[in-house]
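Colleague: okay, predicted coordinates and the sequence, questions at the end:
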Amino acid sequence: MQLTNEHINYISKDIQYRGIVDDNLGEELLDHICSLVEDKMQSGMRFIEAYDEVIKDFGNEEKLVSLQSQTIQYSNNNTKIMIRNYFKIAIRNLVKHKFYSAINIIGLAVGVACSLLIYLFVQNELNYDDFHVNGNNIYRIERYGKINGNEFKYPTGPAPFGFTAVEEMPEVEQAVRFRNRGTYLVKTPESNESIKEDRLTFTDSTLFDLFTFKVIEGDKRTALIRPYTVAINKSTADKYYPGESALNKTLIMDGNESFEITAVFEDIPSNSHIQFDFFMSMSTIQKEANNNMWLSNNFYTYIRAADGVEKEDLALKLSDFYGRKVEPQLKEFLGVGLEEFAASGNEVVLELKQLEDIYLKSDFIFDIGKTGNQQSVYLFIAIAIFILALACINFMNLSTARSANRAKEVGVRKALGSYKSHLVRQFLTESIIMSLMSLIVGFILVITLLPFFNLIAERSLTIPFGDPLFILSVLSGAIVIGVIAGIYPAFFLSSFKPINTLKGKLAQGAGSSILRSSLVVFQFFISILLIIGTIAIQKQLNFIQNKKIGFNKEQVILVNDTYMLGDSRETFKNEVTQLGNVVSASYSGFIPINGYNRNDNVYWKKGLSPDESNTISTQMWNVDSDYIPTMGMELIEGRNFDKNIASDSNAVILNEQALRVYGFNPGDERAIVTYSYNNNTGAVLSDEFEVYHVIGVVKDFHFESLKENIGPLALRLGNSTGVMSVRLSTNDFSNSVKQIEDTWKKVGAGLPFNYHFLDDKFAKMYAEESRLGVVFGIFSALAIFIGCLGLFALATFMAEQRVKEIGIRKVLGASVNSIALMLSKQFTLLVLVAYFIAIPVAWYGIDLWLNSYNYKISVGAELFIIAGALAFLIALITVSYQAIKAAMSNPVDSLKSE
């Protein structure tokens, strides 16, 4: 006869009344007394009679209190002995159950290794630009808005902004600008060979005052004041002047400009979004730097705010300041003030971005340096959490599933006087030991895999073994993981009643446990999410690579720095076009991929007076007459440029988008107009105009990332000789490159030959997405592997628990297939539940990620069907091996002990 809850509550209150106040002893004593009372009630005694008999067997209250005192004293005096025993027993259990221990250690080790790699990656991403003194007060001025329906966002602004703000606003203490002008060929006066350098920028003399870049030679206050001076980093100094000081030496830029080295600074840390080897004096380009055009957009501008100035207040004051400076020029060129400008639906919004936010929170077509992706960081953090959760779930599942095997151990320990708390500590000790062992294996994996991870992710991550805080954090993390993984099994196992476990009343296997089923569902929920995410990323990357982009990027070589050939440029082009494998060649620095020349300006349709409603920001590219055929673009209306027609010097070919936004109607005179510039000062002339007649229309082509919409663009017959594009008729690239290089060496003796393939440069626009896809796929595979390890071990254990049932079924005629199906059915049902839970979550996540692309895949049912099929296949393969093995076993072996 079993006790009711009312009986148990009565006993609990009574033993407390008798003086048992120690929680551990009280719980164990309650369990023991209840078992004894149940035994006496089996013989026909009433509850109260049975309870009185049991209490008499114990003695009076004094003996109970004495027992309590002795137990507490024994427990306190034997703590060290018990801890030593915990470790001994834990090691023995790990060795005794090698298979399950190995599964848990491997799963946790892979989880720890993945989490450590992700931790190093995330820490590196989050710590960008954190080394600058007063970094919290440093901001970059950015702008975004909409003009005449065309949206824009730029990390750059007008030349006078920063220093005018310093002069007129007490809230702004200092400013510095950067102006990138592309690549340079650099050499020393003594050298005949130039080296192509692309990490150069013009900047102001306040650079080293605003940013914490350590100058090791020269005076940082005066280094960049004079024109044609340059500060270089230590690596560059050693490259051009090895074994000697580079200070006050000379570098020749592009063959004819001499720069004096006035400072040498330490190499900029890798966790800086500003990465340059050469800082050239801004006063060298004085005409451009002193331009007073507030509507221009060429300079990266950083400011340092005074202490105590809040970002929001400063942004408002800077916006007002900017508006006061811009309005006179708006009135001069468009005939409207700010109110009329805004009333027409236009806006220009000023934004301050804190220095430490620039790397992760910038999303511009062009930027001063490499930027990261905040979504990727959050994604990897989620993956790390998921992987650790999967590893911990494996441990919990196996521990609770194997509870029947340890039930009698628990019963014996309790019967011999062990507290529940002792058993909890015992099981947690096993879990923590396993976690620490996994940490060691995980560190070995990280050390082995880190070089490959750095290669894939294009990072230079290292393990900070010399950082005590890191080591302490990792050890603490391992202990926490051990506690998290082991806390439920510890309380679950230690809660068994000794009377039941010793009588064999505990249900074997607990295969229908709701908790364990929920954990398996969660594991495959995560696995299915990762499978769907991996497939979606790969589909989007394939879409980008294979989408028709309006030009033919295949079989095109880009020969760089052709401007250095000077008067020999045409000779080089003519000789290259005579080569057998060359179809055509074209000079233009305007290439339809990120990283090449861009030139936007405002234009309006001829016949209109410029105002805020009809001026359109348009890209104007200088190209030659061979550009369209070389790039494989399609001319859908009109004709191409002809250099023999004089009027073509003022002709343009528009793309379809430009034709649409200008609103040309049939019969209209197709021409666009813009302001003229003063050639000496660069100032805009509001009363002089340039007119360009439209002679053709080219089919729309993508000239930026597919994250951006195609904007209005005009091609103009002009001089831009930085790059020569060469279209080949063959896939014999090595021989073709060799022929072009030989021609280069013949025409441009002493100049370095530098080239790229257009399709490679196109692919690099999506390098970050490609790396994300690879890394995401690897971590997803590892997460699925951990989940499968747990499922495999769980299936193995469940097969072991049902071995006699399987033997009986086989004796009664059950087939191998039916038994395998029976053992697999439970797990496949759980995968099905996980699948239907994962679908809406995955759809939402993919849709959120794809929102950053204007051109993207459609998320159809096939994506989820493929992912579901893969998940079922993985689960089936994982479980089927053990199911078939158990089904094919000899029933004689399983039944002979019966």
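Modeller: Perfect, thanks for sending it.
Colleague: C-alpha from now on. contacts and neighbour counts both.
Modeller: Will do.
Colleague: which one is Met888 nearest to, not counting chain neighbours?
Modeller: Sequence neighbours aside, Val816 is the residue nearest to Met888 in space, at 6.2 Å (criterion: Cα to Cα, 6 or more residues apart in numbering).
Colleague: list the contacts of the one you found.
Modeller: Residues near Val816 by Cα atoms under 8 Å, 6 or more residues apart in numbering: Ile884, Ala887, Met888.
Colleague: okay, now Ile91: neighbour count?
Modeller: Around Ile91 there are 15 other residues, counting by other Cα atoms under 10 Å.
Colleague: how close does it get to Asn104?
Modeller: Relative to Asn104, Ile91 is positioned 14 Å away (Cα to Cα, to the nearest Å).
Colleague: before we move on, what about Ala820?
Modeller: Taking Cα to Cα, one finds Ala820 at 25 Å from Asn104.
Colleague: mind checking which of those two has more residues around it?
Modeller: More crowded of Ala820 and Asn104, by other Cα under 10 Å: Asn104, with 28 against 22.
Colleague: what about that one, which SS state?
Modeller: helix (DSSP: H, G, I helix; E, B strand; the rest coil).
Colleague: adding another structure so you can compare the two:
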Amino acid sequence: MIRNYLKIAWRNILKNKLYSFINIFGLAIGLTCFLLITLYVVDELSYDRQFKDAERIYRINSDIKFGGAEQRMAVSSDPFGAILKKDYAEVEQYVRLYANNSRRFIKKGNEFLVENNCLHADSTLLDVFPLNIIEGDSRRILTEPNTLVISQTAAKKYFGNASALGKTLTIGINNPIEYKITAVYEDMPSNIHFQTDMFFPFKNINDYKFDNFLNHNFYTYIKLRKGVDYKEFEKKFDVVIDKYILPQAKVFMDINSMEDFKKGGNYLKYSLTPLLDIHLKSDRIYELSPNGDIQYVYIFSVVALFLLLIACINFMNLSTARSANRAKEVGIRKVMGTQRNSLIIQFMSESVLTSYLAFMIALTIAILLIPYFNDIAGKQFTIQSLFQVQYLPFLILLPMAVGVLAGYYPSFFLSSFRPIEVLKSKLNANYRRSNFRNTLVTFQFVTSLVLVISTFIIYRQLNYIQNKNLGFSKDQILVVTGTSSLRDNNHVFKEEVKKMAGVKNATFAGFLPVANSSRTDNTFSKEALFNTQNSFNMQAWEIDEDYIPTLDMKVLQGRNFSKVFSTDSSAVIINEKAAKMIGYDNPIGKKLYINNGNINDVKALTIIGVVKNFHYESMRESVGPLCFRYGKSAWVTAFKINTDEPQTLVKQIEAKWKTFAPEIPFNYHFMNESFDEMYRAEQRIGTIAMVFSLLTVFIACLGLFGLITYIAEQRTKEIGVRKVLGASVWSIVQLLSKDFLKLVCLAFLIASPLAYYAMNIWLKSFAFRTEISIWIFLGAGVVTILIAIFTVSLQSMKAALMNPIKSLKSE
């Protein structure tokens, strides 16, 4: 019986090639998108889940508002974890990660290689994050200074196929240290919120004053015991603040209690983020790596479902629209005694067969598109990613589910025909109009228009970001990293390059207003005696006298640093935000005070300039208070260039580098690349939204094409009669097209407020954002309507131009 159903279904597919192609091709596109987006969503949701007891691991966050400056940080102070474990039985274990010294020069043969993602970790690392140790004793890792734990990739990189255990690596150029490798771990999967190939022990962190609750530089993770409610445990942090942090605060500030601190409009809060929420639900500053966004996961999931649903709607529409063609078949079979259930199974078999054919095509397309999808989504999927064992039931059942979904309504609709009405040809009066079919067409175009409008707004925001006055110049800025490795020659290198044709200026720039650059904040005061009323936190960057002119920043009041003034070592330049927060009408010549952790060790700094506000974080963040101090942070050197052949200039600079340090690799990038990296997620969203919006419009128009083609066929004789009676081609095109165009216009009216609501929420995540203009909606509507008109008119025109003699000759 099943074989017979499938045979009839196959014959019906071959008999109606155009409609079968539209159904199969539309479903294939929907299924392809669904498969790729499912890969993305599953990967995003899988972050950090491979760790044992991941649901009991939490990161400690810091929320600080002091003197008007607010910070939501992913880091906490170094003793916080140890104190929690000592004082509270709920804490099973803790581990700290330290990333401030993440770049290391490592000697290999006669040259040095750069490792950019090195981390320091406690010896308790494996108790919280149980990495798979391939070589070495997992119980003794990171317990001794000058030891190292490396990944499998790093081991192969430096030692080939030989065992790395017990061998040494020379790390550092100025003060090289021999590190002994005590363990090798299996490479971390890509779906972990931090990535590194090397762990260093905490005993090798130099020049840091430990046991300081007031410095927040450590990523601290705690593992709570089973059954502990982390929200209840968070309430104990207030006790920790009063017991440990307040006494240290009194050392450098006149403060009696945390209540005094809060009365000044300040706050200090600590909270826990579940490990499984870090990647998708944490948007704090100083994250270990760029995180995803749960909103985008929701959006992509909905888009995937809608794309698949739109393809299924095409199947429903065409199946019900072609009901007249199948009506006599149904009538005859019912007269011959066929039960309705058998007819439902028959039509459902056709739907499922169509779905499986579409799914085979979709799998092929998905496999071919994986490399391109990786580029768009920033992932590393392979063909094997699609065929993992746990996904096989999903791959087998998905086309079955799609077939049932697409064929459910047509099967019951077609099988419901009454034999007498069908055989007397009384059914044909109803084929033209179907409220259900019109609703489905409207839904298709509502979805398409929401995506098209959203894409326009996303690209408008990205264009706004790219063209907004940032307060500095990011274009034609060449950034050479690792220049501190040149030691005493770094200044000579800077000056030599500065003399080259095409180089306008140069500066040491360890701090840059782009992602992955150094950041540091300090506590300042308007008075020598620090208290909660006159103190505040702000960023403090060390720059040289060339920094401001190289980045084209604007000094609004006062002057820049200068070698001429020896007093500039005790001077400071502040931004507009800091000047406004301090409250001086003319801050030039006024004093700011900074201490070294002791209320009696205070240094006075003279304000010599005010620089125009510039965006040193993402535009999701407001511009905060910042000051420059005179110094040299030489890890990075930035060059302002002006040339039409930047790569030629880069080669000249690299040649100069080799004269100073032939054994050290030359690394560079352009500043606008780093700026773009800050908005890589938004750019990916824009690209994906554009692709999906085009696909939804295409699939919807594919359905329209099928419907108008079928209706034109059904009304062939009517069109012939109208033409014989003098109807024009244009009037016939209007006759066939107007109902569909009404549906598209209705979809526009429904989609516009939905898109406005959704994108208004999205734009609120940016402190600086574009306006949502009415022209965006009108433009998206006009484009979509024109595409629909073209699709409908294409077949309408063909039907209208048909010779009426051919359509009426049988009469």
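Modeller: Received it, and whenever you're ready, just let me know what you need. Computed from a predicted model, the values in this text were never measured in an experiment.
Colleague: how close are the two chains, by TM-score?
Modeller: Laid over one another, the chains give 0.97 as their TM-score (TM-score structural alignment, normalised by the length of the second structure), with 807 aligned residues with a Cα RMSD of 1.5 Å.
Colleague: quick one on the thing from earlier: got the contacts of Val816 of the first structure as JSON lines, with neighbour count, distance to Tyr844 of the first structure and secondary structure columns?
Modeller: Converted to JSON lines, these look like this (neighbours: other Cα atoms under 10 Å; distance: Cα to Cα, whole Å; DSSP: H, G, I helix; E, B strand; the rest coil):
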{"residue": "Ile884", "neighbour count": "19", "distance to Tyr844 of the first structure": "38", "secondary structure": "helix"}
{"residue": "Ala887", "neighbour count": "26", "distance to Tyr844 of the first structure": "42", "secondary structure": "helix"}
{"residue": "Met888", "neighbour count": "17", "distance to Tyr844 of the first structure": "44", "secondary structure": "coil"}
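Colleague: make a markdown table out of these and add distance to Leu850 of the first structure.
Modeller: Compiled in a markdown table, the contacts of Val816 of the first structure are given as follows (distance: Cα to Cα, whole Å):
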| residue | distance to Leu850 of the first structure |
| --- | --- |
| Ile884 | 43 |
| Ala887 | 47 |
| Met888 | 49 |
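Colleague: quick check, nearest of those residues to Lys548 of the first structure?
Modeller: Of all the contacts of Val816 of the first structure, Lys548 of the first structure sits closest to Ile884, with 49.7 Å by Cα to Cα.
Colleague: against Asn890 of the first structure, how distant is that closest one?
Modeller: Distance of Ile884 of the first structure to Asn890 of the first structure, computed by Cα to Cα: 12 Å.
Colleague: repeat that for Asp367 of the first structure.
Modeller: With Cα to Cα as the criterion, Asp367 of the first structure and Asn890 of the first structure are 70 Å apart.
Colleague: the first structure: which residue goes with Ile641 of the second structure?
Modeller: Residue correspondence to the first structure (TM-score structural alignment): Ile641 of the second structure is matched to Leu728.
Colleague: show me the contacts for that match.
Modeller: Applying Cα under 8 Å, 6+ apart to Leu728 of the first structure gives the contacts Gln555, Val556, Ile557, Asn581, Val582, Val583, Ser584, Ser736.
Colleague: with Leu823 of the first structure instead?
Modeller: Residues in contact with Leu823 of the first structure (Cα under 8 Å, 6+ apart) are Ala799, Ala883.
Colleague: map it onto the second structure.
Modeller: So Leu823 of the first structure corresponds to Leu736, using TM-score structural alignment.
Colleague: so where does that match fall, helix or strand?
Modeller: Assessed by DSSP states H and E, Leu736 of the second structure sits inside helix 729-763.
Colleague: so which strand or helix has Ile367 of the second structure?
Modeller: Using DSSP H and E, Ile367 of the second structure sits in helix 340-377.
Colleague: what range does that helix cover in the first structure?
Modeller: The aligned range for helix 340-377 of the second structure in the first structure is 420-457, by TM-score structural alignment.
Colleague: and for stretch 475-491 of the second structure?
Modeller: So stretch 475-491 of the second structure sits over residues 554-570 in the first structure, by TM-score structural alignment.
Colleague: now do the buried residues in that stretch.
Modeller: For stretch 554-570 of the first structure, burial by neighbour count (16 or more other Cα atoms under 10 Å) applies to Gln555, Val556, Ile557, Leu558, Val559, Asn560, Asp561, Thr562, Tyr563, Met564, Leu565, Arg569.
Colleague: picking that back up, in the second structure, which of the contacts of Leu728 of the first structure still touch?
Modeller: For the contacts of Leu728 of the first structure, the contacts that are reproduced in the second structure, applying both residues aligned by TM-score structural alignment, their matches' Cα atoms under 8 Å, are Gln555, Val556, Ile557, Asn581, Val582, Val583, Ser584.
Colleague: tell me which residue of the second structure lines up with Phe522 of the first structure.
Modeller: By TM-score structural alignment, Phe522 of the first structure lines up with Phe443.
Colleague: roughly how far apart are its match and Leu749 of the second structure?
Modeller: Counting by Cα to Cα - Phe443 of the second structure and Leu749 of the second structure are separated by 12 Å.
Colleague: neighbour count for those two, which is higher?
Modeller: Counted by other Cα under 10 Å, Phe443 of the second structure and Leu749 do not tie: Phe443 has more neighbours, with 23 against 15.
Colleague: SS state for the more buried one?
Modeller: Here Phe443 of the second structure is recorded as helix under three-state DSSP.
Colleague: tell me how many other residues surround Glu617 of the second structure.
Modeller: Glu617 of the second structure: 17 neighbours (other Cα under 10 Å).
Colleague: mind telling me what it corresponds to in the first structure?
Modeller: By TM-score structural alignment, Glu617 of the second structure lines up with Glu704.
Colleague: confirm that that match sits in a strand.
Modeller: No: under three-state DSSP, Glu704 of the first structure falls outside any strand and is assigned coil.
Colleague: end to end, how far does stretch 500-510 of the first structure reach?
Modeller: 15 Å.
Colleague: could you do stretch 125-134 of the first structure as well?
Modeller: End to end - Cα to Cα - stretch 125-134 of the first structure spans 20 Å.
Colleague: same question for stretch 135-154 of the second structure.
Modeller: Terminal residues of stretch 135-154 of the second structure lie 13 Å apart, using Cα to Cα.
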